[in-house]
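Visitor: Sequence and predicted structure below; questions after.
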Amino acid sequence: MLLHAVFIVITMVSYIQSYPSYLDEIPNGYNVKYKPCADDDPVSWLAVGHVQKQASDTDRNKFGERFAYYNNTWTLELCNEDSDLDGVTNGVELGFTCTQSNIDTWADNPTSLTLGTPTGHPGICEPNTGTCVEQNANLTLPVCSTAAGKK
């Protein structure tokens, strides 16, 4: 019985440790930042597909929902979408030029691509003014003034 329990624990630990990081599956996954208001400094947001900076299984943002829809794969469709409805495509926000050739290269050898600098967060509407306030209703974020994009 004890040997069986040890086997189950070892199997579970191996599974958890070998589970691939989704940050590796999206361009610039480790470099995504969120800038709530025009005058704010960008904040690192490693849980790119989640509503909080630290992920849980149930708190996906719109980008996380769309990423899951595409089987957790960076696709041309996902690249060209504007998951957070801020008027900027996911590809642009992640510093990725959306072409089928780049998608194919990303799938085969992502390190061979030169990526641009991320310009925003693909799952959080930025800045948090105007229509973005409604889009971000499920998030705990500062609301910026509409006129200047300031808190």
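Guide: In hand now; what should we look at? Keep in mind that what you see is a predicted model, and the values were worked out from it rather than measured.

Visitor: contacts and neighbour counts: CA atoms only from here.
Guide: OK.

Visitor: which one is residue 49 nearest to, not counting chain neighbours?
Guide: In space, residue 49 comes closest to residue 64 once its chain neighbours are excluded; the distance is 3.6 Å by C-alpha to C-alpha, 6 or more residues apart in numbering.

Visitor: And here is the other one:
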Amino acid sequence: MSRSVVATLMVGLLAAPSAVQGYAKYVKLIPNGGNVPDTPNVGHLDPAGETGVNDFGQAFAKAGNAWTTALCQADTDGDGYTNGQELGDPCCTWTTSNTAGLVTDGVSHPADAAKVPTSSSLKAGCSSSSTTATNSSSSTGDSVGDVVGTVAPAGPTTGGMPPNDDEDDSSESAVLTAGASVAAASGVAVMLATALLAAAL
């Protein structure tokens, strides 16, 4: 095998991302996704985003990888604060195209019960007397002021799953196991490529 072929294979293997690696596109799909202190990959078990997902990551995946009202109002780490409070969207009004009302200071990790919001506005949550949201109709330009109700955490749950979860979680375990297998296989492939390169030289 020629040195150039071995070198090309090695570069390709080293440059290929792991199947479990966190992706920047998800950071933009949640409020303050890239602004949580010491946590560049909020949905993963490790800061580098190279291992499986945590409780918030599982809930985000179940929500179709979207910031939904249900995900916002949930408390995936059971610390008494909703995911919305922890990520700076206490009234669950944030969207990727409308960041008005987003609190950027004092946010915390929605999958770590030891980390809670430090901002008094986030700790207070959302109240109908202090917050209103405006919904705009893109076709007519009319706007309607809707009062946003109180957002309360769903309460602590076992394993970050809602108490009425009737879904089969075996497929999620299979995905995590497959991801770990792919990561291990990638490591073996890198070692093999290194050995081939050394033999070719």
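Guide: Perfect, I can see it now. Fair warning: this is a prediction, and the values are worked out from it, not measured in the lab.

Visitor: which residue in structure 2 lines up with the residue nearest to residue 49 of structure 1?
Guide: In structure 2, the residue paired with residue 64 of structure 1 is residue 57, using TM-score structural alignment.

Visitor: Give me the residues contacting the one helix or strand its match maps to.
Guide: Element membership of residue 57 of structure 2 [criterion: DSSP states H and E] is helix 55-62. Contacts made with helix 55-62 of structure 2 from outside it, assessed by C-alpha atoms under 8 Å, 6 or more residues apart in numbering, are listed as 42-44, 66-67, 71, 76-77, 110-111, 159-161.

Visitor: which one in structure 2 is aligned with residue 77 of structure 1?
Guide: The criterion is TM-score structural alignment: under it, residue 77 of structure 1 has residue 70 as its aligned partner in structure 2.

Visitor: Tell me which stretches of structure 1 form strands.
Guide: Read by DSSP state E, structure 1 holds these strands, from start to end of the chain: 33-34, 43-44.

Visitor: chain center to the last one, what's the gap?
Guide: A distance of 12 Å separates the centroid of the chain from that of strand 43-44 of structure 1, by C-alpha atoms, centre = their mean, to the nearest Å.

Visitor: what do you get for stretch 118-127 of structure 1?
Guide: 9 Å.

Visitor: Give the buried residues for that stretch.
Guide: Applying a neighbour-count criterion of 16 or more other C-alpha atoms under 10 Å, the buried positions in stretch 118-127 of structure 1 are 118-127.

Visitor: Straight-line length of that stretch, end to end?
Guide: Between the opening and closing residues of stretch 118-127 of structure 1 there is a gap of 15 Å (C-alpha to C-alpha, to the nearest Å).
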